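Trainee: Structure, please.
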Amino acid sequence: MSVLSLQSPSATGFFVWSLLGVLFAAVPLIAWSRIARTRGVGYATAAVLFAAGGLLVAIQHGGVPAVPRADAHLLFAVAAPLLIVLGVRLEKGQKGHASEAWGRRRSTAVGVLGTQFVLTLAASALYFLMGAGASVPPATAVPDLPPGLIALSEGSSCGSSSCARSVTVGSRDGLTPAEIVRRLDRPSGWTCRPNGWLLDRRPRCVGVTETNGKVQLNVTLSDLIP
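Mentor: Now for the predicted structure:
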């Protein structure tokens, strides 16, 4: 069996999901292209929809890791139709009432955008329900270390309602554990925030501990409902 055949399933899956992601981002732009009636508002609205779709595709492929993908899809599914409604109203002010043929195209666009929104809402609800449990925080959740401090080791563990990623922190300059803690400049105790923006509301907490001469930077991700 060749290397190509071993890699083809994952490559095919990536291609399919990428294609679906691009199609999802392009739906509002396609819908708008069918109902736009003026050059000025039409091109301006299309440009904003194109930029928003491009940003969504970048988020889908990890180009903007700070933005949760599920939240981005939900926000896009809400914002794009609102932008189209604004464009329609602006054009109505310039062109007046549209023809019957345009009304049919508008009904089709509304149906397509409505279907996209309903499917996105259902997927978001499923994501919320399936993502309510604890899991090990990703490596990107660990705060960056200040200059001069280094990660000596890293580990993860899970309990009954919480999982943690722990980084043992050392110093290139021979600092003592107490000095390392001060250099980390973290508030005393734990600081917590939601793991996501809208859908992933699990508490993600960061704290620093000093035990047996070792300084650990800990990140926990707990159940939504303890």
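Trainee: only C-alpha atoms for contact and neighbour calcs from this point on.
Mentor: Will do.
Trainee: what about the helices in the chain?
Mentor: Using DSSP state H, the helices of the chain run over residues 3-35, 39-60, 69-95, 100-130, 177-184.
Trainee: Out of these, which is closest to residue 154?
Mentor: Distance to residue 154, taken as Cα to Cα, is lowest for helix 177-184 among the helices of the chain, at 16.6 Å.
Trainee: Relative to residue 175, how far out is the residue most central in space within the chain?
Mentor: Taking Cα atoms, centre = their mean, the centroid of the chain lies closest to residue 68, which sits 1.5 Å from it. Look at residue 68 and residue 175: by Cα to Cα, to the nearest Å, they are 36 Å apart.
Trainee: try residue 166
Mentor: Residue 166 sits at a distance of 20 Å from residue 175 (criterion: Cα to Cα).
Trainee: Tell me which of the two has more neighbours.
Mentor: Between residue 166 and residue 175, residue 166 has the larger neighbour count (other Cα atoms under 10 Å), namely 24 against 14.
Trainee: next up, for comparison:
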Amino acid sequence: MVAVLCVLVVAVPLGCWAVLARTAVVGAVVGLLLAGGAGVLLAAGAGLLDLRGLFELFLWYPLAAALLVGAGLRVERRLRGVQPDAPRAPRTVLRVHAVVVTAVAPLCALVAFTAADVPPAAAVPSLPPGFTLGEQTAGCGSGDCWREMSVAGPEGMPSEEVVRRLGLPDDHCHANGWLLDRRPLCTRAEVNGGSIRLYVSLGDLIG
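Mentor: This next block holds a predicted model:
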């Protein structure tokens, strides 16, 4: 369901502009900007890109797209001048775009912002020089999802020193997004059975 809503969020502004555009140059520039933003979001949603606050971007995109479409229409009117016989922008198209901005996008964000999901690879903290990550596993349960991986430090370095050098306090958490996505994203490192384990977890807002 979330995937369908997100596709609508990025597709509707493009479709609306395709109907509304009246000039070649402005139409192409605005269309390319909309397509570029949509392409980045769809690539991130498909797992080809790792972006922090991904679903927050899905909420902001239609708002930015609406401003861009409005600016494009204004520029086109100035370029075309007063032309009584020129076709007016279909109000139905603008209403569809408004519905996406005011209803569909927030619904998509609401569903996404309350559910736990496997943290993106970008959430794994950077390691100091000489440290390497081992095999990773991922899963979900008990209100959160996680990535777990082994960490190896420089040869001969004690495990406790490796954990200290990672610089991760116990249960270090911060919001997953920038402004709206307040799900807790937590990282911690510990010595478990003689090996150093690094955990990155993303919780929900309900549990």
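Trainee: Can you convert the helices of the first structure into CSV and add a column each for mean neighbour count and distance to residue 190 of the first structure?
Mentor: Listed next are the helices of the first structure as CSV, based on neighbours: other Cα atoms under 10 Å; distance: least, Cα to Cα, whole Å:
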stretch, mean neighbour count, distance to residue 190 of the first structure
helix 3-35, 15, 37
helix 39-60, 18, 29
helix 69-95, 17, 26
helix 100-130, 15, 25
helix 177-184, 16, 13
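Trainee: do you know which of the ones you listed lies nearest residue 145 of the first structure?
Mentor: helix 177-184 (7.1 Å).
Trainee: hmm, who's touching the closest one?
Mentor: Outside helix 177-184 of the first structure, the residues that touch it by Cα atoms under 8 Å, 6 or more residues apart in numbering are 145-146, 149, 169-171, 208, 210, 213-215.
Trainee: one step back: nearest to residue 196 of the first structure, out of the helices of the first structure?
Mentor: Per Cα to Cα, nearest to residue 196 of the first structure of the helices of the first structure: helix 69-95, 7.8 Å.
Trainee: Have a look at how far, on average, that closest one is from the second structure.
Mentor: Compared with the second structure after fitting, helix 69-95 of the first structure has a mean deviation of 1.6 Å; criterion: mean Cα distance after the TM-score superposition for the first structure.
Trainee: elements contacting that helix?
Mentor: Packed against helix 69-95 of the first structure by the contact rule (3 or more Cα pairs under 8 Å, 6 or more residues apart in numbering; DSSP states H and E) you find helix 3-35, helix 39-60, helix 100-130.
Trainee: Which of those sits closest to residue 139 of the first structure?
Mentor: For those, the distance to residue 139 of the first structure is smallest for helix 39-60, at 17.8 Å, taking Cα to Cα.
Trainee: Could you tell me the angle between that closest one and helix 69-95?
Mentor: Helix 39-60 of the first structure runs at 180 degrees relative to helix 69-95, counting by axes from the mean of the first three to the mean of the last three Cα atoms, to 10 degrees.
Trainee: Helix 39-60 of the first structure: average distance to aligned residues in the second structure?
Mentor: For helix 39-60 of the first structure, the mean deviation from the second structure after alignment is 2.0 Å (mean Cα distance after the TM-score superposition for the first structure).
Trainee: so that helix corresponds to what in the second structure?
Mentor: Per TM-score structural alignment, the counterpart of helix 39-60 of the first structure in the second structure is residues 24-45.
Trainee: Mind listing residues that contact that stretch?
Mentor: For stretch 24-45 of the second structure, the surrounding residues in contact (Cα under 8 Å, 6+ apart) are 7, 10-11, 13-14, 17-18, 21, 49-51, 54, 57-58, 61, 65, 68-69, 72, 75-76.
Trainee: make it 7 Å
Mentor: Stretch 24-45 of the second structure has contacts (Cα atoms under 7 Å, 6 or more residues apart in numbering) with 10, 14, 21, 49-51, 65, 72, 76.
Trainee: With stretch 151-168 of the first structure instead?
Mentor: Under Cα under 7 Å, 6+ apart, the answer for stretch 151-168 of the first structure is 134-137, 169-170, 214-223, 226.
Trainee: quick one: which of the contacts of helix 177-184 of the first structure sit in strands?
Mentor: Using DSSP state E, the subset of those located in strands is 149, 169-171, 208, 210, 214-215.
Trainee: quick one: which of these is nearest residue 95 of the first structure?
Mentor: residue 208 (62.5 Å).
Trainee: ok, now which ones touch the closest one?
Mentor: Here residue 208 of the first structure is in contact with 216-218 (Cα under 7 Å, 6+ apart).
Trainee: what do you get if the cut-off is 8 Å, keeping everything else the same?
Mentor: For residue 208 of the first structure, the contacting residues are 181, 186, 188-190, 215-218, by Cα under 8 Å, 6+ apart.
Trainee: Can I get the buried part of those as one ChimeraX selection?
Mentor: Those of the contacts of residue 208 of the first structure that count as buried under 16 or more other Cα atoms under 10 Å are selected in ChimeraX with:
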select :181,215,216,217,218
